[in-house]
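*Asks:* Next comes the sequence, and after it the predicted model I'd like to discuss.
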Amino acid sequence: MDTGTHLVMGVTLGGLATLSPEVSHDPKLSTTLLVTTIIGSQLPDIDTILKLRNNAKYIKHHRGITHSIPAVITWTILLSVCMSLIENRSNFGFYLFWSFLAVSVHVYVDLFNAYGTQALRPISKRWIAFGIISTFDPIIFAMHAIGVPFVLFHIFPGAVCVMIYIIMIIYYMFRLYEKRKVIQLVKKQIDHVDHVFIMPSLKYTHYHIVATTKTHHHVGKMKFRKLKIHDVFERTPLPVNDDIKAALKDENIKSFLAFSPVYIWRFSSVKGYNELRLIDLRYKTETYYPFVAVAKFDDSHHIISSFTGWIFSERKLQKKLVTEK
């Protein structure tokens, strides 16, 4: 989910803490637990700081180790200890529980969008992405935002937040049912589908679809359960040559391949150099595939420049290729 949604969910989790009589009758403990759940709901996204280094590091590691099992345990213990020391009272058990809940809920809800997380590390490095909720879902955000004033002004915060989470669970179940229906409709229209990648949009009736068969990628949109295919690409493996071997060692290319399960490639000669372009098919706009990785090679098969990230015009991409290396 986005930062704003994690923030308001942190507030409503703090509201749930007031269900404990000990918390509801202690304004100071209630306030510090609220601060705890707000901080805990943000901690796993601390890897956003990797953007300051480069896109490759961010793409490769965002929602990776910081959303893993060891990270959840680490964030929980650190936050619990810090908040206990700040309050200077023997309420460590409360902080341990609500820190764990806030961090865990953050990681859990991130599993349901198309980006996903590596939540099972170190058991598995597989990206888990259920693809039933948009990264920003206005309905989920609105539900929790409505609960914020009830929590901040202590107006039946526990009861209100219980209702919010019950409604949210029902909403998730509905979205899961919708995803299954979408997959069924795609398989009815396209023969011999191996896998269907679903990217929900801000409108819960609209989905971006990539359906793969053994021979082709089918890219389209589903609106009100009607599928329209916009592009069809042949599935071909990357060629084996000196340029590709060099590209597979490049940080930007490696980050793209680690993150993108469905893509096409283009290899071309332009103005005295060779160029490899990898294009992720999951994030198509109306006219553009913005998530790419590009590497340029000289005649000696050395990489001149490379880039990976979201780009919405060729001009900006070429500027990035000049500055990235």
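*Replies:* Now that the structure is in, tell me what you want to look at.
*Asks:* Could you use CA atoms for every contact and neighbour count after this?
*Replies:* Noted.
*Asks:* For stretch 274-291, list every residue counted as buried.
*Replies:* Residues 274-284, 289-291 are the ones in stretch 274-291 that count as buried (16 or more other Cα atoms under 10 Å).
*Asks:* Looking at the residues you listed, which are in strands?
*Replies:* Judged by DSSP state E, strands contain the following of the buried residues of stretch 274-291: Asn274, Glu275, Leu276, Arg277, Leu278, Ile279, Asp280, Phe291.
*Asks:* Contact partners for the fourth one?
*Replies:* Residues in contact with Arg277 (Cα atoms under 8 Å, 6 or more residues apart in numbering) are Trp265, Arg266, Phe267, Val292, Ala293, Val294, Ala295.
*Asks:* make it 6 Å
*Replies:* Neighbour list for Arg277: Trp265, Arg266, Ala293, Val294 [criterion: Cα atoms under 6 Å, 6 or more residues apart in numbering].
*Asks:* Sort out for me which of those are in helices.
*Replies:* Among the contacts of Arg277, DSSP state H puts none in helices.
*Asks:* In those residues, find the pair that's most separated.
*Replies:* Arg266 and Ala293 (10.6 Å; Cα to Cα).
*Asks:* and here's the other structure:
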Amino acid sequence: MDTATHFAMGFGLAGLAYLDPVVASSPSLAAAVMIGTVIGSQAPDLDGLVRLRGTAAYIRNHRGVSHSVPALFLWSGAIFVLIQALMPQASWLHLLGWIFLAVCLHVFVDLFNSYGTKGLYPFRDKWVALNAIFIFDPFIFAAHLVGFMLWAAGAHPGRSFLLIYLVIAGYYYWRCQVQKRTTEQVRARIGKPGMYTIIPTLSWTFWTFVAKTEQHWYVGEVNSGDVSILDTFAIKPESEVVAAAKQDSKVQSFLAFTHHVHVETKEQPFGYEVKWIDLRYRSRFQGKSHYMFVAVVHLDPQLNIRDSFVGWIHRGEEQLAKKLDSKRQLG
């Protein structure tokens, strides 16, 4: 989820904690729990600081080990030690429990969008993305706002947020069922066995999809049940040029993150350009469609890597060309 929703969930859990009679009877513990749940709801995303090491490091590590099973205990323990050192609590087990719940909830809800996490690591060293909830969901955020207004109006925060989280749980179930139905609609439209990935958007009735069959990739959208195929790409055997470009460390980070990738090779005056595109992120700029998340490698005629780029392109091919040109000039 987005940062704002994680913050809202942190405060929402602080309200839910009033169902715990020990928390409800101790203003000091309630304050400590609120600090702990708010920090705990954000802590796993502190791995975003790895962006300082570049885009390739960010996409390889963000929502990776920081969202793993061992990290649940490490984040919870670190936050608990910090709060306990600043404002010691006799009922420390209650504080630790609510912090742990906040960290777990952060990782759990992140599993449901298209970016996903390595939430099952080390038991499974793959990204898990359930593709049911958009990165920012207005309904979930609005439900928390209703809870905060009820709390401010004098309603019991524990009972209020218990009801709200039951409603949100039902909402998650409903979205998962809609996602399954949409997957079957796309499967029926394409009519071939393969891997089907349905991706949520801000709209409840609009989805995008990527499908991989034995011979093709299909990219399209589903609008109120109407399935449209927008792009089709043939799947080709890996060439010698592509194999050489894959040795680039940035490309390896890119391919470790996504499995919805189509690769294109072009001959250029300097040699070759190899471009991988993440088919999940199709967009339009100035009337032309393009894929925003890419990895590009330039090679000389002897297949030596000249330069490379991994990242987001929001304004089409011209922006990508400028980025690579500026890299060459800086080099």
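*Replies:* Everything's here; your move. Every value quoted in this text rests on a predicted model; they were computed, and no experiment measured them.
*Asks:* Any idea what the TM-score comes out to?
*Replies:* Overlay of the two chains. TM-score (TM-score structural alignment, normalised by the length of structure 1): 0.95; 323 aligned residues with a Cα RMSD of 1.6 Å.
*Asks:* Looks like Trp151 of structure 1 contacts Gly15 (just checking).
*Replies:* Slight slip there: residue 151 of structure 1 is Val, not Trp. Yes. Here Val151 of structure 1 reaches Gly15: they are 5.3 Å apart, a contact under Cα atoms under 6 Å.
*Asks:* Let's have the ones in strands among the buried residues of stretch 274-291 of structure 1 in TSV, adding distance to Phe259 of structure 1.
*Replies:* Listed next are these as TSV, based on distance: Cα to Cα, whole Å:
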residue	distance to Phe259 of structure 1
Asn274	24
Glu275	21
Leu276	17
Arg277	15
Leu278	12
Ile279	12
Asp280	9
Phe291	11
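*Asks:* Between those residues, which sits nearest Glu22 of structure 1?
*Replies:* Of all these, Glu22 of structure 1 sits closest to Phe291, with 49.8 Å by Cα to Cα.
*Asks:* Which position in structure 2 pairs with that closest one?
*Replies:* Residue pairing (TM-score structural alignment): Phe291 of structure 1 is matched to Phe293 of structure 2.
*Asks:* do you know how far the closest residue in space to its match that isn't next to it in sequence is from Val294 of structure 2?
*Replies:* Distances taken as Cα to Cα, 6 or more residues apart in numbering put Trp312 closest to Phe293 of structure 2, at 4.6 Å, once the chain neighbours are dropped. Trp312 of structure 2 sits 6 Å away from Val294 of structure 2, going by Cα to Cα, to the nearest Å.
*Asks:* which of those two has more neighbours?
*Replies:* Between Trp312 of structure 2 and Val294, counted using other Cα atoms under 10 Å, the more crowded position is Val294 (22 against 16).
*Asks:* Tell me who's in contact with the more buried one.
*Replies:* Contact analysis of Val294 of structure 2 by Cα under 6 Å, 6+ apart lists Trp276, Ile277, Val310, Gly311.
*Asks:* what about the strands in the stretch 151-300 of structure 2?
*Replies:* Applying DSSP state E, counting those that start in this stretch to the stretch 151-300 of structure 2 gives strands spanning 195-200, 206-212, 216-223, 226-234, 261-268, 271-278, 282-285, 288-291, 293-299.
*Asks:* related to what we said a few turns ago, could you flag which of the contacts of Arg277 of structure 1 are buried?
*Replies:* The neighbour-count test (16+ other Cα under 10 Å) applied to the contacts of Arg277 of structure 1 identifies Trp265, Ala293, Val294 as buried.
*Asks:* Adding distance to Arg53 of structure 1 as columns, could you present those residues in JSON lines?
*Replies:* Output for those, formatted as JSON lines (distance: Cα to Cα, whole Å):
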{"residue": "Trp265", "distance to Arg53 of structure 1": "26"}
{"residue": "Ala293", "distance to Arg53 of structure 1": "17"}
{"residue": "Val294", "distance to Arg53 of structure 1": "18"}
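*Asks:* Out of the residues you listed, which is nearest to Pro200 of structure 1?
*Replies:* For the buried ones among the contacts of Arg277 of structure 1, the closest approach to Pro200 of structure 1 (Cα to Cα) belongs to Ala293, at 23.2 Å.
*Asks:* The closest one: what's it in contact with?
*Replies:* Counting by Cα under 6 Å, 6+ apart, Ala293 of structure 1 touches Ile253, Arg277, Leu278, Phe307, Thr308.
*Asks:* what do you get for Leu278 of structure 1?
*Replies:* Here Leu278 of structure 1 is in contact with Ile264, Trp265, Val292, Ala293 (Cα under 6 Å, 6+ apart).
*Asks:* quick one on the thing from earlier: okay, the contacts of Ala293 of structure 1 in CSV with distance to Leu185 of structure 1 next?
*Replies:* CSV is the format used below for the contacts of Ala293 of structure 1 (distance: Cα to Cα, whole Å):
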residue, distance to Leu185 of structure 1
Ile253, 34
Arg277, 32
Leu278, 29
Phe307, 37
Thr308, 33
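*Asks:* Among these, which one sits closest to Val8 of structure 1?
*Replies:* Closest approach between the contacts of Ala293 of structure 1 and Val8 of structure 1, by Cα to Cα: Thr308, at 31.5 Å.
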